[in-house]
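J.: Need a 3D model of the sequence below.
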Amino acid sequence: MKAAHIKQYGNIDTLIVGEVSKPSITASQVLIKVKAAGVNPVDFHIRNGMLKDSGTHELPLVLGWDASGVISEVGDLVTGVKPGDEVFVYAPLTEQGAQAEYIAVNADVVAIKPKSLSFIESAAVPLAALTALQALTAHGQLQKGQKVLIHNASGGVGNFAVQIAKHLGAHVIATGSEAKKDFIMGFGADEFIDYKQDDFEQHVKDVDLVFAAVGGNNIVERSLGVIKPNGRLISLLDEIDEQFAKDKNVNYARMLVEPSKAGLNKITDMLESNQLKVTIDSVYSLDDAKQAMIKSESARATGKIVIEVS
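T.: Below is the predicted model of the structure:
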């Protein structure tokens, strides 16, 4: 089958679109004929070698872990889904990815695709929306009436986070570039800070939660000073010393998103009731997967980048 994959770790030149073996399934898995696959920053981090020395992956490695498609085969122990079902999934990062004609994945993390969304829109949802949901709820414990600061609110994760935080009844302060202010405010943010022109520390204080959906610029450590005592700081990328945060009376965690059928079902409910909207930045063919990754690495996408497979 055709897939976007790597045979060695390194820069964009290591990404190949070509033939790899079609996966076979175990008794607890389903085989999905992929219609579309999402593109996320974790893709190029893994390509660069983020997990190179961990023994996590075997090469060649298919990249991308968001998928929407149609179930082609089911394992003997699988219940609840059947061939022909339209589904979407965030597949475990530890396994082979989704930028391919087929993906094999455990059935217990696969959810029925939202009926109101196309395959392309559905592929834009799983990893980013699950990340936002888990960051704000499981890790951030955000409650109605609380105040949250969301860094990089125009990104794939950030714009879902703004919407989910508003759905939870929070007051949302969002950072982004001035060019994307209208986009961010359109999702319901209560306040906007242009990170290029203003230091957020000068405008924010006593928030219950900071969600750093971006790294660099010392943003995680700088955020410690704007959080109320015993508040929370959740980071997707950059790490700080946990004891350093404790000394500032802040509960800090660097999170990794977990595949979750239940989470996808919650997100589907929000999508179907128009409480959550999907923004597509751009769509590429599988043959143009390298261009899609270049766009992702540019950090200039507004919303999600998607690869249309079939």
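J.: Please count neighbours and contacts with C-alpha atoms only from this point.
T.: Fine.
J.: What ranges does the stretch 101-250 of the chain have for its helices?
T.: 119-123, 126-134, 156-167, 181-185, 219-223, 242-247 (DSSP state H, counting those that start in this stretch).
J.: Let's have those in a markdown table, adding distance to Ala67.
T.: Formatted as a markdown table, those follow (distance: least, Cα to Cα, whole Å):
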| stretch | distance to Ala67 |
| --- | --- |
| helix 119-123 | 5 |
| helix 126-134 | 8 |
| helix 156-167 | 15 |
| helix 181-185 | 25 |
| helix 219-223 | 30 |
| helix 242-247 | 34 |
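J.: could you dump those helices to TSV with mean neighbour count and distance to Pro41?
T.: Formatted as TSV, the helices of the stretch 101-250 of the chain follow (neighbours: other Cα atoms under 10 Å; distance: least, Cα to Cα, whole Å):
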stretch	mean neighbour count	distance to Pro41
helix 119-123	26	15
helix 126-134	25	10
helix 156-167	26	9
helix 181-185	19	20
helix 219-223	18	18
helix 242-247	13	24
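J.: Contact partners for Ala36?
T.: By Cα atoms under 8 Å, 6 or more residues apart in numbering, the contact list for Ala36 reads Ala67, Ser68, Gly69, Gln99, Phe119, Ile120, Ala123, Val306, Ile307, Glu308, Val309, Ser310.
J.: Repeat that for Val74.
T.: Ile25, Ala27, Ser28, Gln29, Val30, Leu31, Val81, Lys82, Pro83.
J.: Arrange these in a markdown table, one row each, with neighbour count and distance to Ala128 as further columns.
T.: Conversion of the contacts of Val74 to a markdown table gives the following (neighbours: other Cα atoms under 10 Å; distance: Cα to Cα, whole Å):
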| residue | neighbour count | distance to Ala128 |
| --- | --- | --- |
| Ile25 | 17 | 26 |
| Ala27 | 12 | 29 |
| Ser28 | 15 | 25 |
| Gln29 | 22 | 23 |
| Val30 | 27 | 22 |
| Leu31 | 24 | 22 |
| Val81 | 18 | 24 |
| Lys82 | 15 | 26 |
| Pro83 | 13 | 26 |
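J.: To compare against the first, here's the next sequence to fold:
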Amino acid sequence: MNEETNIMIGFTESLTPGAFEARQGAIPVPDAGELVVRVEAVSVNPVDVMRRSQPPAGGFGILGYDAAGVVTAVGAGVDGFRAGDEVFYAGSLAMAGSNQRYQRVAARLVGHKPRSATFGEAASLPLTALTAWETAFDRFRLTRESTGDLLIVGATGGVGSILTQLVRALAPDVRVIATASAANADWARAMGAHDVVDHHGDLAAQVQSLAPQGVSWLFSAHSSGQVETYAQVVAPFGTIVAIDNGPRDVAPLMQKSIAWLWELMFTDPLFLPESHHQQWILDQVAGLVDSGVVRATTTTNLGTISADSLERAHAAIATGRTVGKIVLEGWAN
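T.: Below is the predicted model of the structure:
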């Protein structure tokens, strides 16, 4: 396709197979405070599938909340970026996503891509790294001086894989207990987990055998039907951070004064228009990647960005059994 034309891959109907299609449009122009990025790679997250469950506004919705690419235009008032810079970011629910050749994005949400990472590797990081960082250091408030046990439920997913690495690197005296299936236990250990328990078994008994006094912190990617178990394994005055949505009764946590917190990395982009916190986090993560402390969690590369490859990525994510991250890199034309 013509290099001066934007390629946009969107969906036209909620959760309908084959509803992704490619369209051509004008290359966007940045508003003040924005960048335009030529997208070189994207990854697919559960939020993409969740957003696709609703009919798209205007009949054509462009998803994608992870990207790595090259800055092509810089809006007024933007410092720290220029055309040609390699960047990575997760963007915002309020703007069209990264499943397009050229994307407008708020500069305050963009970090400089790790120099040592490919575009595909970099695209696997932003959403999960932001979620993991905010969980560990903004919600749990872990520091290098923290001690205690952290249970990561869903440790082989995208967020759990990065969370394990960040905690091992920046809160080294915290013991990480990971949940994983037997088939994926080696992945959790490779990410740095001290201990791994089988989440298909008796979770409470396994965790209590490792932490009889209870864990101080619990991260949950899969909370449905688990609150009573969490009440058993979390220590009095402990903290739970959940990233999955849906109703649940947290009353069982009251007796031990356990705090239940939510983590949604899109809160900052949606409600804190002056915040550069996520840009700072991404730059910290890039430094950790370049120093070899944190590694990208790409496990599957489905090839170039297209309607077909996005369909296959969404189908895989919808199973709820993926390990690490799925990326798409490059364009066919």
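J.: Of the contacts of Ala36 of the first structure, which are still contacts in the second structure?
T.: Retained in the second structure by both residues aligned by TM-score structural alignment, their matches' Cα atoms under 8 Å are the following of the contacts of Ala36 of the first structure: Ala67, Ser68, Gly69, Phe119, Ile120, Ala123, Val306, Ile307, Glu308, Val309.
J.: Pull out the buried positions in stretch 284-292 of the first structure.
T.: Neighbour-count burial for stretch 284-292 of the first structure flags Tyr284, Ser285, Leu286, Asp287, Ala289, Lys290, Ala292 (criterion: 16 or more other Cα atoms under 10 Å).
J.: would you list those in CSV and tack on secondary structure and distance to His167 of the first structure?
T.: Listed next are those as CSV, based on DSSP: H, G, I helix; E, B strand; the rest coil; distance: Cα to Cα, whole Å:
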residue, secondary structure, distance to His167 of the first structure
Tyr284, strand, 31
Ser285, strand, 34
Leu286, helix, 34
Asp287, helix, 38
Ala289, helix, 34
Lys290, helix, 36
Ala292, helix, 31
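J.: what angle do the lengthiest strand in the second structure and helix 126-133 make?
T.: Looking across the second structure with DSSP state E, the single longest strand is strand 34-44. Put simply, strand 34-44 of the second structure runs at 90 degrees to helix 126-133, going by axes from the mean of the first three to the mean of the last three Cα atoms, to 10 degrees.
J.: Beyond strand 34-44 of the second structure, next helix or strand please.
T.: Once the chain leaves strand 34-44 of the second structure, the next helix or strand it forms, by DSSP states H and E, is helix 46-52.
J.: Tally up the residues packed near Trp65 of the first structure, please.
T.: 27 (other Cα atoms under 10 Å).
J.: what's it in contact with, if anything?
T.: Ala37, Gly38, Val39, Tyr90, Ala91, Pro92, Leu93, Gln96, Gly97, Ala98, Gln99, Leu127.
J.: Touching, the fourth one and Val257? I think so.
T.: No - the pair Tyr90 of the first structure and Val257 does not pass the contact test of Cα atoms under 8 Å, sitting 9.4 Å apart.
J.: With neighbour numbers in mind, choose between the two.
T.: Tyr90 (31 against 18).
J.: about what we covered before: who wins for proximity to Leu276 of the first structure among the helices of the stretch 101-250 of the first structure?
T.: Nearest to Leu276 of the first structure among these is helix 156-167; the distance by Cα to Cα comes to 6.2 Å.
J.: so what does the helix or strand harbouring Pro269 of the second structure touch, helix or strand wise?
T.: In the assignment (DSSP H and E), Pro269 of the second structure maps to helix 267-271. Helix 267-271 of the second structure sits against no helix or strand, with contacts defined as 3 or more Cα pairs under 8 Å, 6 or more residues apart in numbering; DSSP states H and E.
J.: quick one: the helix or strand that comes right after it to helix 126-133, angle?
T.: Counting by DSSP H and E, the next helix or strand C-terminal to helix 267-271 of the second structure is helix 277-290. For helix 277-290 of the second structure against helix 126-133, the angle by the same axes, to 10 degrees is 100 degrees.
J.: where's the closest residue to Ala96 of the second structure other than its chain neighbours relative to Gly80 of the second structure, distance?
T.: Distances taken as Cα to Cα, 6 or more residues apart in numbering place Ile62 nearest to Ala96 of the second structure, at 5.5 Å, with adjacent residues excluded. To Gly80 of the second structure, Ile62 of the second structure is 27 Å away according to Cα to Cα, to the nearest Å.
J.: more neighbours, these two?
T.: Between Ile62 of the second structure and Gly80, counted using other Cα under 10 Å, Ile62 has the larger neighbour count: 22 against 10.
J.: That one reaches Thr12, doesn't it?
T.: No - when contacts are counted by Cα under 8 Å, Ile62 of the second structure is not listed as touching Thr12 (9.4 Å).
J.: In the second structure, what residue corresponds to Ala3 of the first structure?
T.: Matched to the second structure by TM-score structural alignment, Ala3 of the first structure sits across from Met8.
J.: Excluding sequence neighbours, find me the nearest residue to the counterpart of Asp244 of the second structure in the first structure.
T.: Alignment note (TM-score structural alignment): Asp244 of the second structure maps to Leu237 of the first structure. Nearest residue to Leu237 of the first structure in three dimensions, chain neighbours excluded: Gly215, at 5.4 Å (Cα to Cα, 6+ apart).
J.: So what's the residue count around the one you found?
T.: 15.
J.: now it: how far from Val89 of the first structure?
T.: 26 Å.
J.: Also Val109 of the first structure?
T.: 7 Å.
J.: Return the subset of the kept ones among the contacts of Ala36 of the first structure lying in helices.
T.: Counting by DSSP state H, the part of those found in helices is Phe119, Ile120, Ala123.
J.: quick one, what contacts the second one?
T.: Spelled out, it's Ile120 of the first structure. If you count contacts by Cα under 8 Å, 6+ apart, then Ile120 of the first structure has Lys35, Ala36, Ala37, Ser68, Val306, Ile307, Glu308 around it.
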